[in-house]
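Asks: for reference, the sequence and a predicted model appear below.
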Amino acid sequence: MNPELIQWTGPLGLPRFDLIRDTDFAPAFDTCLKQAEDAVEAIAANPEPPSFENTVAALETAEDPLNRLCAIFFTLTGVDSTPAREELQRQIAPRLAAHGSKVSMDPRLFDRVEAIMQDMDELAPQDRRLTELTLRGLRRAGAGLTGEARDRMAAIRERLAVLSTDFAQNVLTDERDFTMAIADDQLAGLPDWLIRSMRAAARERGLSGQIVTLNRSLIVPFLEYAEDRALRETAWRAWTARGDGSGAGGAKTDNRPIAAEILRLRHERAQLLGYADFASYKLEPEVAGNAENVEALLSEVWTYAKARADQDAARLTEMLHEDGVNGALEPWDWRYYAERQRKAEHDLDEAEVKPYLTLEAMIGAVFDTANRLFGLEMREFDAALWSPETRAWEVTRDGQRLAVFLGDYYARPSKRSGAWCSTLQSQHRIGAGQRPIVINVCNFTPPEEKGAPSFLSWDDARTLFHEFGHALHNILSDVTWPSISGTSVARDFVELPSQLFEHWLDQPEVLDRHARHAETGAAMPAALRDRILAASNAGQGFATTEYLESALVDLAFHRGEPPADPMARQAEVLAELGAPAAVPMRHATPHFAHVFSGDGYSSGYYSYMWSEVMDADAFEAFMEKGDAFDPETAARLEEWILSKGDSLPADELWLKFRERKPGVHALLKGRGLLAEAS
C-alpha cells in the first residue's frame, strides 16, 4: 500500500497528493478495510468487562487508517473526478456501506455500550456525552435488530450507498457534458466581464468563442443579462434538466427512478426501526425534533415569502409586456427582469460592482474578519495538492497552530457543482492531540487569463463568507473526541456558524477596508457601498420561495408512505402551496443532490432556515452591543458555539450563548419580508 495515503508527509502534516495515483486506492481500501474490521472485532470480542476506555474510547481510533484513506479519496472524487475514480467509487461505496453496517449493527458492541450506560455518573462530561451518542447511533443503525430484519437493514444500507453514488455521478455527468455556444451576434445585454468568463470557459474545454456551462457562477448571470429570450430558455431548460433523462447524458443519467427507489428504501429502513416514516426517524435527534415543528416554521415564512414573490411577479410581468412579449412570465424571464428592476430601483450595475469584489480582496476580507473576531492569523505556504490552483494556509493564534486551511475556489469540469466545507482530519485531544485540516471548495468562474484578477458577484462573495463560517466551526473546535468535534453536530444546527459569518460581508467597515478596485486600488465609494447594501434584500421573495419549495417537497417525500412517482408528488406539493409558476424549486428532484446523493440533508433541507432563525438572532447579539466586532460577544460565540462541537446538545449550547430561545422575527426582518405581514 502506498504509505502516503495514511502517513501524510507533506508540509504541516498534509498529504502529498503528487505521490498518490489512482491505482493506489483499490489495494489501500482492501488493506484498510481489513485493518478496521480486525480492530473493531477486537473491541467487540474483548473478554474484559466493558468500560469506557476499552469500548467507547477504543472505537474512536479503531478505524483511523480507513478514515484517512476515505478523506483523501472522497475529497478527490468531489474536486477532481476522473473516470477511474468514478468507477472505483461505484465499487467501493457498497463495500464501505457493508462494513459500516457490520460495525454499527454488531449486537456485541451494542451490549457493551449499553452496559457502560448503566454506570455513567463517574464519567467526565464529554465521555458521558460520547457514550450517549454512541449508543444512540448503534440503536438507530439497527444494532438491536435480529434475524431477517437485521439482514434486510444491512442490504438496504448497501443498496442506498450504490444509489446515492449513481445519483451524484449522473448529475455531475450532465453538468460536465453540457455546453451552449453563444455566437458573437447573440451577446446583446451581456456585460464584458461575463463575456470574458464565457470565453475562458470555452478555452478551458479547448473550444473557440464563448460558451455557457452549467456552472452556477456562469449560468445565473447569463440568465440575468441575456436579452435573447430564446437563449435564456434553452440555458434554463438545460440547467433544470440535470438528472431527468433529457439532459446532456440522456436516459442513462435519469435520476427519477433512482430517487423513487431511495425513498422506498428509506421508508422501509425507518419502519424496521419502529418509526412511522423516514421523517420521524431522521428528525428525532435534530433540534427541530419532529416534522410538525419543521412544517410550522416553513409555513409561517412561506406566507410572507409568497406574498412578496406574488408582488414581484406582477411588476416583472408588466416589464415583460412593456417589452412587447405577450403571455405569462416564465422561469427563464424572472432573473432577467429582476436584475433590470434592481438596477433601476437601486442604480446598481454588476459591472460597476465586480471590480471591487476580486477573489483576492474577498479572501482578505474573510481572513481579516476572522482575525478581528477571534485573533486568527493566516500564513500561506506551498504544498503539493490536487490542483495547482488550490491554496494552503497555516492558521495560528498567539503563535500556536490551530489548523491548516485549504481553499479550492475555481470551477473545473471535473469538480462537482456547488460549494462546501470538508475536513481531511478533524480536531481531537486524544494522546498528543490533532489539529484539523479544513477545506473550502467553491466554483467561481476563473479569470480570463492566468494571473489576472478573478471577479466575484455579491452572491459569490457571500458564499465565500458562508463556507469559511463552516471552516471556523472546525478550526476553533476544542473537544476531546473526534466524533463530537467541529461540524459533527445536529444537521439543523450546523448551518448556524456559516450563515452567521455571512453577516460580516454586509458591514460597511469590512467593505471600506477590503473592497478595493482591481486596477486603481481605490476604496469602493461610500455611495456604491450603500446602494449594494440597500439592494441586498432585492429578490428575497424569489430566493425565499424557491428555497421553501425545495424544503417542503423534501419534507413531504419523507412523511407517510413514499411516493411511487416522486415527480408527481413534487407537482402535488407545489400545487397545494400555490407556488408561483415562474418560481421553480431551487433544486428539483432529479438533481436534488442535498437529499439524494447522500443521507445528510434528507428530510433535512429545512435546516438552513432553522439555522437562519438562530443566526439572525445571534447577530442581533452583536448589534445589541453596537459593535459587529464586540470582543465579549465574539468570545461567547467561540466558547459556546464554535469550540464545543457536539459536546452538549445544540439547544443547550444556544441557550448558554444567547440566554433565550431564538424567534423568527429576526429572520423575517433580515430578509426584508416583514412588510408582507399585511
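Replies: Great, that's in hand. What you see is a predicted model, and the numbers here were worked out from it, not measured in a lab.
Asks: C-alpha only now, for contacts and for neighbours.
Replies: Will do.
Asks: let me see the ranges of the strands in the stretch 351-500 of the chain.
Replies: Under the criterion DSSP state E, counting those that start in this stretch, the stretch 351-500 of the chain contains strands at 377-381, 391-397, 400-410, 420-425, 437-444.
Asks: need the winner for burial among these.
Replies: strand 437-444 (a mean of 25; mean count of other Cα atoms under 10 Å).
Asks: which helices and strands does that strand pack with?
Replies: In this structure, strand 437-444 makes packing contacts with helix 216-225, strand 400-410, strand 420-425, helix 458-475, judged by 3 or more Cα pairs under 8 Å, 6 or more residues apart in numbering; DSSP states H and E.
Asks: give me the residues contacting the first one.
Replies: Translated: helix 216-225. Outside of helix 216-225, the residues within contact range by Cα atoms under 8 Å, 6 or more residues apart in numbering are 189-191, 194, 197-198, 212-213, 232, 235-236, 332-333, 335-339, 417-418, 443-445, 460.
Asks: tell me how far stretch 150-167 is from the chain's mean position?
Replies: The chain centre lies 23 Å from the centre of stretch 150-167; the measure is Cα atoms, centre = their mean, to the nearest Å.
Asks: buried residues, it. List them.
Replies: By 16 or more other Cα atoms under 10 Å, the buried positions in stretch 150-167 come out as 150, 152-167.
Asks: need the helices and strands packed on strand 437-444 in CSV (columns: distance to Gln499).
Replies: Below are those laid out as CSV (distance: least, Cα to Cα, whole Å):
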stretch, distance to Gln499
helix 216-225, 20
strand 400-410, 19
strand 420-425, 13
helix 458-475, 6
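Asks: figure out which of those is closest to Gly274.
Replies: strand 420-425 (32.6 Å; Cα to Cα).
Asks: need the contact partners of that closest one.
Replies: The contact list for strand 420-425 (Cα under 8 Å, 6+ apart) reads 68, 71-72, 75, 435-442, 467-468, 470-471.
Asks: just stretch 369-388 next, same as before
Replies: 10-11, 14-18, 76, 80, 367, 391-398, 504, 510, 629-631, 634-635, 638.
Asks: any of those residues buried? List them.
Replies: 10, 14-17, 76, 80, 367, 391-396, 504, 510, 629-630, 634, 638.
Asks: tell me where the stretch 551-678 of the chain has helices.
Replies: Taking DSSP state H, counting those that start in this stretch, the helices of the stretch 551-678 of the chain run over residues 566-577, 593-596, 607-624, 631-637, 650-658, 665-670.
Asks: second structure for comparison follows:
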Amino acid sequence: MNPELTQWSGPHGLPRFDLIEDADFAPAFETELARAEAAVEAIASSPTSPTFENTIAAMEMAEEGLNRVLAVFYTLAGTDSNPARQELERDFAPKLAAYGSKVGMDPRLYDRVAQVAEHLERLEPEDRRVTELALRDLKRSGAGLGTDARKRMAEIRGRLAVLTTQFSQNVLTDERDYVLPVPDSGLSGLPAWLVASMRAAARERGLTGQVITLNRSLIVPFLEHASDRALRETAFTAWTRRGSGEGAGGEETNNLPILTEILALRHERAQLLGYADFASYKLEPEMAGDAEKVRALLTEVWEAAMRRASDDEAKLTEMLHGDGINGALEAWDWRYYAERRRKAEHDLDDSAVKPYLTLDAMIGAVFDTAHRLFGLEFDPINAALWRPDVRAWTITRDGKPMATFIGDFFARPGKRSGAWCSSLQVQHKLGGPDDARPAPGGGQRAIVVNVCNFTPPDEPGEPAFLSWNDAHTLFHEFGHALHHILSDVTWPSISGTSVARDFVELPSQLYEHWLEQPQVLDAHARHYETGEALPEDLRKRIVAADRAQQGFATTEYLQSALVDLDFHSGEPPADPLARQRALQDRLGAPAAIPMRHGTPHFSHVFSGDGYSSGYYSYLWSEVMDADAFAAFEEAGDIFDPKTAKRLEDTILSRGGSAPADELWTRFRERMPGVDALLKGRGLN
C-alpha cells in the first residue's frame, strides 16, 4: 500500500498528490476497510462491560485510516475525474454501503451503546452528546430491527450506493461531453470577457473558434447576453436536459429510471424503520422536525416571491413583444430580458463590474474579513496538490496554527459542477488510532477544501474575473470553511460542519453578508488596472440590481425545494416528472421560471442522501443568517469583536456538540422570524 495515502508527508501535513497514482487507491481502500472492520469487530465483540471509553471513544477512531484514503480519493473524483476514478467510485460504493450496513445494524454495537447511554448523567457534556448521537444513528440505521428486516435494509443501502453514484456520474458525463460551437454571427450582444472565455474553453478542448459548455459560469452569462434567441434556446435546452436521456450521453446517461428507483427504495427504508415516509424519517433529527413546518415556511415565502415574479414576467414580456417577437416569454428569454432591464433600470453592465472583482482581490477580501472578525492570518504555501492552479494557505491566530486551507477555483473538464466545501481531515483533540482519548497537545487541525467552477483567465498570467454571483459563492464556501477552521471540539463525529442539515448553511450564508459591505468593497474591490476603488454609486446599483432579481431567484429555488419535499412525502411517484409537473401546476409556477435544478440532474437530492428532503435548508438557514447579521448591525459595527467572539464561541467552534436550536439560542437568545429574510431579499 502506498503509505502516502494514510501517512501524509507534504508540508503542513498535506498529502503529496504527486506521489499518488490511481492504481494505489484499490489496495489502500481494501487494506483500510479491513482494518476498520477489525477495529469495529473488536469493539462489538469485547467481553468487557461497555464503557464510554471502550465503546463510544473507540468507535470515534476506528475508521481513521479509511477516512484518510477516502478523503484523498473523493477529492480527486470530484475535482479531476477520469475513467479510472469513475470505475473506482463504482467499485467502492457498494463495498462502503455493505460496511456501513454491517456497522450501523450490528445489534451487539447497539446493545453496548445503549448500555452506555443508560448512564448519560455521569458523562461530560460532549461525551454525552456523542453517545446520544451514536445511539440515535444506530436506531436510524436499523440496528434495532429483526434479522430479516436488517438483511433487507442492507440490500437497500447497497443498491442506493450504486444508484446514487451512477446518477452523479451520468450528470458529470453529460456536462463534460457537451460543447456548442458558436459562430461569429452568434456573438452579438456578448461582452468581450465572455467571448474570450468561450475561446479559452474551445482551446482547452482542442477546438478553434468559441464554444459554450455546461459550466454554469459560462452558460449563465451567455443566456443573459446572447441576442441570438435560437442559440439561447439551444444552449438552455442542453443545460436542462442533463441526465434526462436526451443529453450528450443519450440514453446511457438517462437518470429518470435511476431516480425513480432511488425514491422507491428510500420510502421502503423509512417504512422498515417505522416512519410513514422518507421525509418523516429524514426530518426527524433536523431543526425543522417535520415536513409541515418546512412547507409552511416555503409557502409563506413562495407567495411573496410569486407576487414579485408575476410583476417581473409582465414587464419582461412587454420587452419581448417590443422586439417584435409574439407569444409567451420562454425560459431561455428570462435571463436575457432581465439583464437588459437591469442595465436600463440600474445602469449596470457586468463589463463595468468585473474589472473590480478579480479572483485574487476577492480572496483577499475573504481573508481580510476573517482576520477582522476572528483574528485569522493566512500565509500561502507551496504544496504538491492535484492541479498546478490549486492553491493552499496555512492559517494561524496569534502565532498558533489553526488549519490549512486549499482552494480549487477554476472550471475544467472532468470537474463536478457547482461549488462545495469538503475536508481532507477534520479537527479533533484525540491521540492516535490506538489512543482514542483526549490527549494534551494531541489531535489535529482541519485541512479544509473549497471547490468552485469559476471561468479561468483567458491567458496564463492574466487575472481571473468574477461575476457578482461568483464573489458571493467565494464568500459562501469560505463560510463553510470557517466552521471547520474554528472548530474546537474533542470528538471527530461532532467536528466542524457535522450539524443538522438545516443548520449547516447558516455560517456560509451569514458570511456572504460581508461581501456587500462598503468597508470590504472599498478595501478590496479595486480596478485591476487603475487601482481605483469600486465607486459607491456602482456598488449601490449592484446591490439594488441583485435585489431586483429575487422574484426569479426565489421562485426557481422554491420550486426545487418543494418538489424535493413532495417526492419524499407519502407514496413515492411512479412517474416523478408527472408528479413534478402536477405540483408546479398547483403552485401556479411560471413556465418561464423552471426549477433551479431539474429533476434528472438534481444532484443535491439524488447523488446521495445529504440534501434529500433537505434542499429547503438553504432557506431555513437564511432565516437565521439574516437575523444573525442583524446582531452585528445592532452592535453598531459589522466587525464588532464581542459579537464575533460570541458567534465563534456559540456556533462556529461548537460543531455538533449540542442541538442546533440550542446553539442558536445561545448566540441570539431567541428563535428568528421570517421578516428579516423577506427584507433581505426585497420581497416584503
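Replies: In hand now; what should we look at? Everything numeric in this text was worked out from a predicted model, so none of it was measured.
Asks: what residue is smack in the middle of the first structure?
Replies: Central residue of the first structure (Cα atoms, centre = their mean): Trp420, 4.5 Å from the mean position.
Asks: picking up where we left off before, what's the most buried one of the helices of the stretch 551-678 of the first structure?
Replies: Comparing the helices of the stretch 551-678 of the first structure by mean count of other Cα under 10 Å gives helix 593-596 as most buried, with a mean of 22.
Asks: tell me what it is packed against?
Replies: Short answer (3+ Cα pairs under 8 Å, 6+ apart): helix 593-596 of the first structure packs on helix 147-177.
Asks: and the helix it packs on, how far out from the chain's middle?
Replies: That offset, for helix 147-177 of the first structure, works out to 20 Å (Cα atoms, centre = their mean).
Asks: ok so, going back, adding distance to Leu88 of the first structure, write the helices of the stretch 551-678 of the first structure out as TSV.
Replies: Converted to TSV, the helices of the stretch 551-678 of the first structure look like this (distance: least, Cα to Cα, whole Å):
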stretch	distance to Leu88 of the first structure
helix 566-577	29
helix 593-596	20
helix 607-624	32
helix 631-637	42
helix 650-658	37
helix 665-670	44
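Asks: in CSV, list the strands of the stretch 351-500 of the first structure along with distance to Ala526 of the first structure.
Replies: Converted to CSV, the strands of the stretch 351-500 of the first structure look like this (distance: least, Cα to Cα, whole Å):
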stretch, distance to Ala526 of the first structure
strand 377-381, 28
strand 391-397, 32
strand 400-410, 28
strand 420-425, 32
strand 437-444, 26
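Asks: out of those, nearest to Ala616 of the first structure?
Replies: With Cα to Cα as the yardstick, what comes closest out of the strands of the stretch 351-500 of the first structure is strand 420-425 (21.2 Å).
Asks: average distance between that closest one and the second structure?
Replies: With mean Cα distance after the TM-score superposition for the first structure, strand 420-425 of the first structure departs from the second structure by a mean of 0.2 Å once superposed.
Asks: now do that strand against strand 437-444, angle only.
Replies: Here strand 420-425 of the first structure points in a direction 150 degrees away from that of strand 437-444 (axes from the mean of the first three to the mean of the last three Cα atoms, to 10 degrees).
Asks: quick one: the helices in the stretch 101-250 of the second structure, in order.
Replies: Going by DSSP H, counting those that start in this stretch, the stretch 101-250 of the second structure shows helices at 107-117, 125-141, 147-177, 192-204, 216-225, 229-240.
Asks: closest one to Asp24 of the second structure among those?
Replies: Comparing those by Cα to Cα, helix 147-177 comes nearest, at 20.8 Å.
Asks: tell me roughly how far the closest one lies from the first structure on average.
Replies: So helix 147-177 of the second structure averages 0.3 Å relative to the first structure (mean Cα distance after the TM-score superposition for the first structure).
Asks: which residue range of the first structure does that helix align onto?
Replies: Helix 147-177 of the second structure corresponds to residues 147-177 in the first structure, going by TM-score structural alignment.
Asks: and stretch 652-665 of the second structure, by the same measure?
Replies: The aligned range for stretch 652-665 of the second structure is 642-655, by TM-score structural alignment.
Asks: any idea how far Leu673 of the first structure is from the aligned residue in the first structure for Leu677 of the second structure?
Replies: Leu677 of the second structure maps onto Leu667 in the first structure, with residues paired by TM-score structural alignment. To Leu673 of the first structure, Leu667 of the first structure is 9 Å away according to Cα to Cα, to the nearest Å.
Asks: same check, this time on Arg237 of the first structure
Replies: 29 Å.
Asks: more neighbours: which of those two?
Replies: Between Arg237 of the first structure and Leu673, counted using other Cα atoms under 10 Å, the more crowded position is Leu673 (22 against 15).
Asks: was I right about the more buried one contacting Gln311?
Replies: No - taking contacts as Cα atoms under 8 Å, Leu673 of the first structure lies outside contact range of Gln311: 11.7 Å.
Asks: right, and the strands of the stretch 351-500 of the first structure - which one's nearest Pro482 of the first structure?
Replies: Closest approach to Pro482 of the first structure among the strands of the stretch 351-500 of the first structure (Cα to Cα): strand 420-425, 9.0 Å.
Asks: residue range in the second structure corresponding to that closest one, please.
Replies: Against the second structure, strand 420-425 of the first structure falls on residues 420-425 (TM-score structural alignment).
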